[in-house]
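[1] 3D, please:
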Amino acid sequence: MMVSVVEMLEIEPDIVQVKMQDRTHRNAFSKELIHGLNQSFELIRAHPRYKTVILTGYDSYFSTGGTQEGLLGIQQGSIKFTDDNLYSLALDCPIPVIAAMQGHGIGGGFVMGLFADFVILSRESLYTTNFMKYGFTPGMGATYIVPQKLGFALAQELLMNAGNYRGAELEKRGIPYPVVPRNQVLPHALELARQLTEKPRHSLMTLKEHLVAPLREQLSKTIQQELEMHEKTFHHEDVKKRISELYGS
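    This next block holds a predicted model:
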C-alpha cells in the first residue's frame, strides 16, 4: 500500500518494510514524509500479526534530516523538533525495528535510525550528526542516543565536530553494528528479520518493552535538556545565516 511518500510492503507474512522515498526532498523531514511515517507506524501498531519492521530509504538516501523550512521554523521560534515526534517512532514501536540504512543518514535522519532496535549501515554511505555545522546544539535525543549506541568517545566527536563519516570509516572505528556494501544492506536486514520472526510475537514484544524502558525514561529528560539548549543556541542570527548558506539560498 502507498502512504504518502512512504511505502509499506509486506515482504513476508510477519515482516513489513517501511520505505521512505521522498525523492523531491531526498528523504528530508518534509510534511509528506512525516505524515507517511507516522501513519505507517500507526498501521503497524494496530496490526495483530507483524513481528518485525525494516525501515529503509531509496537508492543512496536513508534520511537527510530537517528541511530548510523546518530548521528556519525552529530558529524563528514558531515550531520545535518535538512537534513531530519522529525520533521515537522506532523506539515506541511495540515490535522490533531494523534500520536498514542503505543510504546517507544526515543529522536527524541518522539519529532517527539509531533509535531502532537493530542498525545496519552501508560502507559507501555518509553518516553525520551535523547539527553544530549549522551553529545550534543537537536535538531529537541525539545527545543521549548517539553515545548510547556508538560509545561516548566517538559520539562526542560526531556531535561536536559535525563531520561526515563513511560507513567504512565508522566500521574501522569499532561501531557495534554491521557495516556492509550498500547492495547487501537489505538482504542482511531481511535475514535478521527472519531470525526474529522465528520467535513468538508476544515474547518479542515483552522483551523489547523491557529492554527499551530505560531508554524511554532517559529520553524524556534528554529532550527537555536539548530544548533548553536550543533556547540558548538556535535563535541567533548567525544560525539563520548558516542555514540559508548551507542550503544554498
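[2] C-alpha only now, for contacts and for neighbours.
    Will do.
[3] Mind listing what's buried along the top helix by length along the chain?
    Ranked by residue count, the top helix of the chain under DSSP state H comes out as helix 201-233. Of all the residues in helix 201-233, those buried under the rule 16 or more other C-alpha atoms under 10 Å are 201, 204, 205, 208, 209, 219, 222, 223, 226, 227, 230, 233.
[4] again, but for stretch 85-104
    In stretch 85-104, counting by 16+ other C-alpha under 10 Å, buried: 86-104.
[5] What's the end-to-end length of it?
    Terminal residues of stretch 85-104 lie 21 Å apart, using C-alpha to C-alpha, to the nearest Å.
[6] So which residues of the protein form strands?
    Remark: strands assigned in the chain by DSSP state E are 2-3, 6-12, 15-20, 52-56, 61-63, 97-101, 104-106, 118-122, 126-128, 165-166, 179-180.
[7] If I follow the layout properly, residue 82 ends up in contact with residue 140?
    Yes. Between residue 82 and residue 140 there is a contact under C-alpha atoms under 8 Å: 7.5 Å.
[8] Looking at these two, which is more packed in?
    Higher neighbour count among residue 82 and residue 140: residue 140, with 24 against 14, using other C-alpha atoms under 10 Å.
[9] Now distance to residue 33 too, for the strands of the chain, in JSON lines please.
    Converted to JSON lines, these look like this (distance: least, C-alpha to C-alpha, whole Å):
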{"stretch": "strand 2-3", "distance to residue 33": "9"}
{"stretch": "strand 6-12", "distance to residue 33": "7"}
{"stretch": "strand 15-20", "distance to residue 33": "7"}
{"stretch": "strand 52-56", "distance to residue 33": "13"}
{"stretch": "strand 61-63", "distance to residue 33": "10"}
{"stretch": "strand 97-101", "distance to residue 33": "16"}
{"stretch": "strand 104-106", "distance to residue 33": "15"}
{"stretch": "strand 118-122", "distance to residue 33": "21"}
{"stretch": "strand 126-128", "distance to residue 33": "20"}
{"stretch": "strand 165-166", "distance to residue 33": "25"}
{"stretch": "strand 179-180", "distance to residue 33": "26"}
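[10] let's see this one next to it:
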Amino acid sequence: MTDPILCTRDGSILTVTLNLPDKRNPVSDPAVIDALERALLAADADIGVRAVILTGAGSAFSSGGDLKAMKAGSGLRAPLPAQTRRNYREGIQRLPLLFHALEVPVIAAVNGPAIGAGLDLACMCDIRIAAENAIFAESFVKVGIVPGDGGAWLLPRIVGFSKATELALTGETIGADEALRIGLVSRVVPGGELMAAAREIADKIAANPPHAVRMTRRLLREGQTATLANILEMSAAMQSLAHATRDNDEAIDAFLEKRPPRFTGA
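    Next comes the predicted model:
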C-alpha cells in the first residue's frame, strides 16, 4: 500500500510530501488526514524541527477532495445529513484546527494545481511559495458545494474579503503570477527551483532561536482573532519566557561580540 505522505528529515527541516500522485493528492482521504496529523504533531513536539515544508508528489500540490468519493453514500457524504456533518468534523475539518494550533512554522511549496481543499490546505500554512506552473482555485461552487474545510475563514485573511469573495463565488482558476499579485503567495519561482527556494526560507527560519520563532508564530496566529489588549498580554507573558532562554543571552552576546550566534534551543 502506498504511503499517503512521505516525511524526509534533513537536519532541522522536515519535508512532508503528499504522496497520492495518481489521484493528484486529495486531502479528504482519511488516511491522508491521519498521516498529516501524526507527522505534524510529531514535528511540533520536537523542538529540533525548526520548520516544515509541505509539498505534493507528481504534477499537483493537491486537487482537494476526491470527486469520486463525493457521490451520495460514499466518502464524506453519508445517506444521513447529520452523519455527513460528523464526517466533516471528524475528517477534513481536523486539518485547519491542527495547522492553527501548531507552533512549528509550515511552508507550502506549491508545485502544481492547488484546487478547492488543496488551495485551503496551502492557506493553512504560514508561508506559501509557488512554482511558475502552479494554479489555484477556490472551486467548491463549481461542483455545487461550499468550502467545508474552513476556506471561508482562511482565504479572506490572506487576500482580503473582496478578492476572496470573487474567487469563492466564481470558482475561477488563477495562475501563479496573479496569486503573487494578490498576496496569496509570497514568491514565484521556476518549477525546478521550488524546493530549493522553500529550503532557503526554511533555513532562514531555522537560523533563529527556536523558542522565539515558535512563540512568534503563536502570536501571529492568535492575532488573527484576538483583541489588541489580549495580544499585548500574551506577548508580555511570552516575552518573559523568551528572556529566560539562554538563546536570548547568546543573541545579545553574539551581537556585541560581532560573531555569528550559536542557538541551541535552550
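[11] Quick check: TM-score for this pair?
    The TM-score (TM-score structural alignment, normalised by the length of structure 1) is 0.79; 216 aligned residues with a C-alpha RMSD of 2.3 Å.
[12] just to revisit the earlier point, okay, angle between the longest helix of structure 1 and strand 52-56 too, please.
    On the basis of axes from the mean of the first three to the mean of the last three C-alpha atoms, to 10 degrees, helix 201-233 of structure 1 is oriented at 40 degrees to strand 52-56.
[13] And helix 201-233 of structure 1, what does it pack against?
    If contacts are counted by 3 or more C-alpha pairs under 8 Å, 6 or more residues apart in numbering; DSSP states H and E, helix 201-233 of structure 1 sits against helix 142-150.
[14] what about stretch 191-201 of structure 1, distance to the chain center?
    22 Å (C-alpha atoms, centre = their mean, to the nearest Å).
[15] Endpoints of it, how far apart?
    Using C-alpha to C-alpha, the end-to-end distance of stretch 191-201 of structure 1 comes to 17 Å.
[16] same check, this time on stretch 103-121 of structure 1
    End-to-end span of stretch 103-121 of structure 1 (C-alpha to C-alpha): 8 Å.
[17] That stretch corresponds to what range in structure 2?
    Mapped onto structure 2 using TM-score structural alignment, stretch 103-121 of structure 1 spans residues 112-130.
[18] how close does the closest residue to residue 149 of structure 1 other than its chain neighbours get to residue 90 of structure 1?
    In space, and not counting its chain neighbours, residue 149 of structure 1 is closest to residue 114: 7.0 Å by C-alpha to C-alpha, 6 or more residues apart in numbering. Distance of residue 114 of structure 1 to residue 90 of structure 1, given as C-alpha to C-alpha: 9 Å.
[19] same question, residue 28 of structure 1
    Remark: distance between residue 28 of structure 1 and residue 90 of structure 1 (C-alpha to C-alpha) = 17 Å.
[20] doesn't residue 148 make contact with the residue nearest to residue 149 of structure 1?
    No. In this structure residue 114 of structure 1 lies outside contact range of residue 148 using C-alpha under 8 Å: 9.4 Å.
[21] Out of the two, name the residue with the larger neighbour count.
    Shown here are residue 114 of structure 1 and residue 148; by other C-alpha under 10 Å, residue 114 has more neighbours (26 against 14).
[22] The most centrally placed residue in structure 2 - nearest residue in space that isn't next to it in sequence?
    With distances taken as C-alpha atoms, centre = their mean, the residue of structure 2 nearest its centroid is residue 125 (1.8 Å). Leaving aside its sequence neighbours, residue 125 of structure 2 sits nearest to residue 106 (C-alpha to C-alpha, 6+ apart; 5.3 Å).
[23] Can you give me every residue that contacts the residue nearest to the centre of structure 2?
    99, 105, 106, 107, 108 (C-alpha atoms under 8 Å, 6 or more residues apart in numbering).
[24] any idea how far residue 170 of structure 2 is from it?
    24 Å.
[25] Check residue 201 of structure 2 too.
    The gap separating residue 201 of structure 2 from residue 170 of structure 2 is 33 Å, by C-alpha to C-alpha.
[26] Show me what residue 155 of structure 1 lines up with in structure 2.
    Per TM-score structural alignment, residue 155 of structure 1 is aligned with residue 164.
[27] For the residue lying closest to that match once chain neighbours are set aside, the count of nearby residues, please.
    Spatial nearest neighbour of residue 164 of structure 2, chain neighbours left out: residue 156 (5.1 Å); criterion: C-alpha to C-alpha, 6+ apart. Using other C-alpha under 10 Å, residue 156 of structure 2 is surrounded by 15 other residues.
[28] residue contacts, residue 156 of structure 2?
    Residue 156 of structure 2 makes contact with 162, 163, 164, 165, according to C-alpha under 8 Å, 6+ apart.
[29] Next: residue 37 of structure 1.
    By C-alpha under 8 Å, 6+ apart, residue 37 of structure 1 lies in contact with 6, 20, 86.
[30] okay if I get the residues you listed as a markdown table plus distance to residue 214 of structure 1?
    As requested, the contacts of residue 37 of structure 1 are exported to a markdown table (distance: C-alpha to C-alpha, whole Å):
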| residue | distance to residue 214 of structure 1 |
| --- | --- |
| 6 | 30 |
| 20 | 28 |
| 86 | 19 |
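[31] for the residues you listed, which one is nearest residue 187 of structure 1?
    residue 20 (17.2 Å; C-alpha to C-alpha).
[32] Mind telling me what the closest one corresponds to in structure 2?
    Mapped onto structure 2 by TM-score structural alignment, residue 20 of structure 1 lines up with residue 18.
[33] which ones are touching its match?
    Contacts of residue 18 of structure 2 (C-alpha under 8 Å, 6+ apart): 4, 5, 6, 25, 32, 54, 55, 56, 57, 61, 62.
[34] The second one: neighbour count?
    This means residue 5 of structure 2. Counted with other C-alpha under 10 Å, the neighbours of residue 5 of structure 2 add up to 21.
[35] quick one: residue 180 of structure 2 from residue 239 of structure 2, how far?
    Taken as C-alpha to C-alpha, the span from residue 180 of structure 2 to residue 239 of structure 2 is 33 Å.
[36] same question, residue 253 of structure 2
    Separation of residue 253 of structure 2 from residue 239 of structure 2 (C-alpha to C-alpha): 18 Å.
[37] Repeat that for residue 8 of structure 2.
    Counting by C-alpha to C-alpha - residue 8 of structure 2 and residue 239 of structure 2 are separated by 33 Å.
[38] hang on, the earlier thing: wait, isn't the match of residue 155 of structure 1 in contact with residue 155?
    Yes. Between residue 164 of structure 2 and residue 155 there is a contact under C-alpha under 8 Å: 5.8 Å.
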